[in-house]
Structure formats: structure tokens, C-alpha cells
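Enquirer: Below is the sequence, then the predicted model.
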Amino acid sequence: MTRTTELSSQPEDRFPALFAPQRWEWGGIDAQFELALPPDELITNIHLIGFTPDGRVVLCRDAKDHWFLPGGTREPAESVRDCLVRELREEAGARLLDEPVWLGAHRAVTDRPTPYRPWQPHPEKAWLWGWAEVLVDSAPTNPEDGEEVVEVRPVTVAQAAGLLAYESWRAELIALAAEQRGV
């Protein structure tokens, strides 16, 4: 198969783990990734594959030795962009260098009786995923109610996929972002 043929195939075919139904037991959530963006009122979480100018992916490591992509939960009446800017600063000490490119979202339904936060939609919600150029120019602010980030590390796309391989769909999400960016 040629590269041209491979790239012209559907993302669902190239990234089967990303598009597979997910069960996130930690939140009693059934989730499914879609390229279509959800309505703003359903977006509860925003996460970013942040690329440094040299093409590395910014990852964060918390005090429990867990690697993750920066992002998090929207606050009441917070815009998607404001949430993204805040979460990048809090978790990665980073700032946007350009506008994010939205890859898609995990549409999710929880079987929990109440929303995670009182202002969030329930039982349906969405996690928005995107990529953008970022600059790590300070230390994470580590607010009291967030993860304790102990390390921020720009790594190659392959290294990021390896560090996030605890869920295979995360490696495929990074590959989709890298493909779109042209890494």
C-alpha cells in the first residue's frame, strides 16, 4: 500500500482503537470518539496535543508518575478557549502560539446519578481534543484542586505514544494530530 493510499483511507480505519467504544470505569462513562465537534454546551473537558516549534509533544507527569496531555475541566461559564489557556498554564506552564485545530471529541454518557460538577451537563457530555503549537515558558502553576505536576517534558511523537500507551487510543490520537500537523 502506498503512502498516498494510506493517507486517503478513513481515520476510523487507520486508528481503530481511537474510534472504538470506550468504557471509563473511573467515571462510569461509556465514550465514543467522533470527528464531528459536539455542541458547546456538552463540552466539559478540553485537552491538547501541544507541539513545540521543533515538533515535540508536551507531556505532563503527576506525583503518581502518571503521564498525560495537558487539559481539564471547564469552569462555570468558561469558554473553550479560556479553559484551554488556563489548563495549559496550570499543568504545563505553556501558552498557545496559534489557534488550536480541533480533532474531534469523545461523546460520553455516564451512569452516575449526578454530574461530576454541578454546572455540567448530565448524563451526556463531551471531551474535546485538539492540537496546537505551544511554548513552554514557565513552571506549571499547580492549583490546589488540580493534579500535582512534577515534570513537563517535550518528547518526540513516538516517545509520547509510548508514554501514553496505557490506553492505546491515546497513542492513535497523537498519531492523528501529528498526521494533520505534518510531523
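Expert: Arrived safely, thanks for sending.
Enquirer: hey, let's count contacts and neighbours off CA atoms from now on
Expert: Will do.
Enquirer: And Ile29, how close does it get to His122?
Expert: Ile29 sits 11 Å away from His122, going by Cα to Cα, to the nearest Å.
Enquirer: dropping in the other structure now:
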Amino acid sequence: MPTDSGLAAAYPLLFAPQRWEWGGLDAQFAIGAPADALVTNVHVVGFSGDQVILCRDDRDVWFLPGGTREPGESVEECVGRELLEEAGAVLTSPLTVVGAHHCVTDRPLPYRPHQPHPEKAWLWCVADAAIVQAPTMPEDAEQIVEVRAVPIPEAAVLLLTDQPWLPDLLMLAVETRRGDAAAR
């Protein structure tokens, strides 16, 4: 896998420093896995064959399934729970880490008491998955109105409704997945 600097040239929006106002976060993407204790959120680029599983919420935003880790929850357990809640999907292959947004918040308290503060990380993974049922959607979570497996080019366009750097992340996940397949 190329270095961060080589990938930054290929995926400039993903590697650009970001400010996430909703969480008072300054975020910077890097390849590789951060320390597990820093990982507060996990998201997965889930592939059903050659298509990407996306969710659309009641704001008409398309996004990759994932969310906040619960106390004592492993990365894999978080992804499994979030896939069912948001996409009605299950993992069908192991997770591969794509990278993480390393974040520092200016908020005085952590988002949840069990989370590290002020530093944290949002982990991005890739794996195969299968949609097996309707999303389970807890009442206090975002409300999903549609789940679809779509071709990669369509996924890149739909993800623009969430963040401008998500198509870069998607393409890096595609590259990571191809590298995993070649290594087998």
C-alpha cells in the first residue's frame, strides 16, 4: 500500500484537514489503524458482490453504515450491530482497515462518558456484506428510509449528499479491497 503522502495526492479531499462543526472536531485522515482505545466510531464500506451497500436517512442523505461504539464493544461487534441497525446487513468476510480520521475536539466533555477525550478516532473499514433483512433502527438513531447495493460509480455520486470527501474514501476502499484479493 502506498504511503499517506502518495495517497494524499490521489485522494486530496480525503486527506485534507477537516473541521466537523457538529462535533467541534478537527479531523485528519491517515491510513492504518489507530490505537483501539481511541476508536469511538466505526464505519464500513460494505460490498455485496461488486456493489456498495448504502443507506439513505430521512434527511435524504446517503451514507456508509456505521456508528458509535458502545462501552466494551469491539470494532467487529460495533460494525455487526451498526450494519444490522442501519442496513439490515451482516458481514460475510473479515474487516480490513482502510484508515481513520484522527480527531481532536474543542468540546469540554466527551460525546459519551466512556469515550476518550479530547482525542478520538473514526475508523473506516472495508468488508463483504449481505443485506438479509430490513434495518432494525433503534428509535433514538437516524431513521433509515432506504437501503441499496449500488455500483461503485453510483455510490460515489450518492455519497456526495453526505460529505465531499466520501467518494475519495470509497475509491481508497476499492483499492484496499483489490489489494486484499490480490494477496489471497
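Expert: Noted; the coordinates are in hand. In this text the structure is predicted, and so the values were computed from the model without any measurement.
Enquirer: Let me see the TM-score of these two.
Expert: In this superposition the chains share a TM-score of 0.92, using TM-score structural alignment, normalised by the length of the first structure; 175 aligned residues with a Cα RMSD of 1.5 Å.
Enquirer: list residues touching both of Ile29 and His122 of the first structure?
Expert: Shared contacts of Ile29 of the first structure and His122, defined by Cα atoms under 8 Å, 6 or more residues apart in numbering, comprise 109-110.
Enquirer: which bit of the second structure covers stretch 86-102 of the first structure?
Expert: Matched against the second structure by TM-score structural alignment, stretch 86-102 of the first structure falls on residues 81-97.
Enquirer: Return the distance of that stretch from the chain's centre.
Expert: 11 Å (Cα atoms, centre = their mean, to the nearest Å).
Enquirer: which residues of the second structure fall in strands?
Expert: 18-20, 25-31, 39-48, 51-57, 62-63, 66-68, 89-91, 96-105, 119-131, 144-151 (DSSP state E).
Enquirer: Packing partners of the fifth one?
Expert: Same thing as strand 62-63 of the second structure. Packing partners of strand 62-63 of the second structure (3 or more Cα pairs under 8 Å, 6 or more residues apart in numbering; DSSP states H and E): strand 51-57.
Enquirer: Where in the first structure does the strand it packs on align, residue-wise?
Expert: The alignment places strand 51-57 of the second structure over residues 56-62 of the first structure (TM-score structural alignment).
Enquirer: Pick out the residue nearest the middle of the second structure.
Expert: His43 (2.5 Å; Cα atoms, centre = their mean).
Enquirer: how near is it to Gly6 of the second structure?
Expert: Counting by Cα to Cα, the gap from His43 of the second structure to Gly6 of the second structure is 23 Å.
Enquirer: Indicate which one of the strands of the second structure is closest to Glu175 of the second structure.
Expert: Of all the strands of the second structure, it is strand 96-105 that lies closest to Glu175 of the second structure, at 9.3 Å by Cα to Cα.
Enquirer: quick one on the thing from earlier: contacts only, for the residue nearest to the centre of the second structure.
Expert: His43 of the second structure sits next to 64-67, 79, 122-125 when contact means Cα under 8 Å, 6+ apart.
Enquirer: Swap in 6 Å and give it another go.
Expert: His43 of the second structure is in contact with 65-66, 124, counting by Cα atoms under 6 Å, 6 or more residues apart in numbering.
Enquirer: What is the aligned counterpart of Met171 of the second structure in the first structure?
Expert: With TM-score structural alignment as the criterion, Met171 of the second structure lines up with Ala175 in the first structure.
Enquirer: out of everything not next to it in sequence, what's closest to that match?
Expert: Excluding its sequence neighbours, the residue lying closest to Ala175 of the first structure (Cα to Cα, 6 or more residues apart in numbering) is Val157, at 7.4 Å.
Enquirer: The one you found: neighbouring residues, count only.
Expert: By the criterion of other Cα atoms under 10 Å, Val157 of the first structure has 20 neighbours.
Enquirer: any idea how far the aligned partner of it in the second structure is from Pro167 of the second structure?
Expert: Alignment note (TM-score structural alignment): Val157 of the first structure maps to Ile152 of the second structure. Separation of Ile152 of the second structure from Pro167 of the second structure (Cα to Cα): 9 Å.
Enquirer: thinking Trp169 of the first structure is in contact with Leu18, fair?
Expert: Yes. Contact criterion Cα atoms under 6 Å: Trp169 of the first structure and Leu18 qualify, at 4.2 Å.
Enquirer: higher neighbour count, these two?
Expert: When Trp169 of the first structure and Leu18 are compared for neighbours, Leu18 comes out ahead with 23 against 20, by other Cα under 10 Å.
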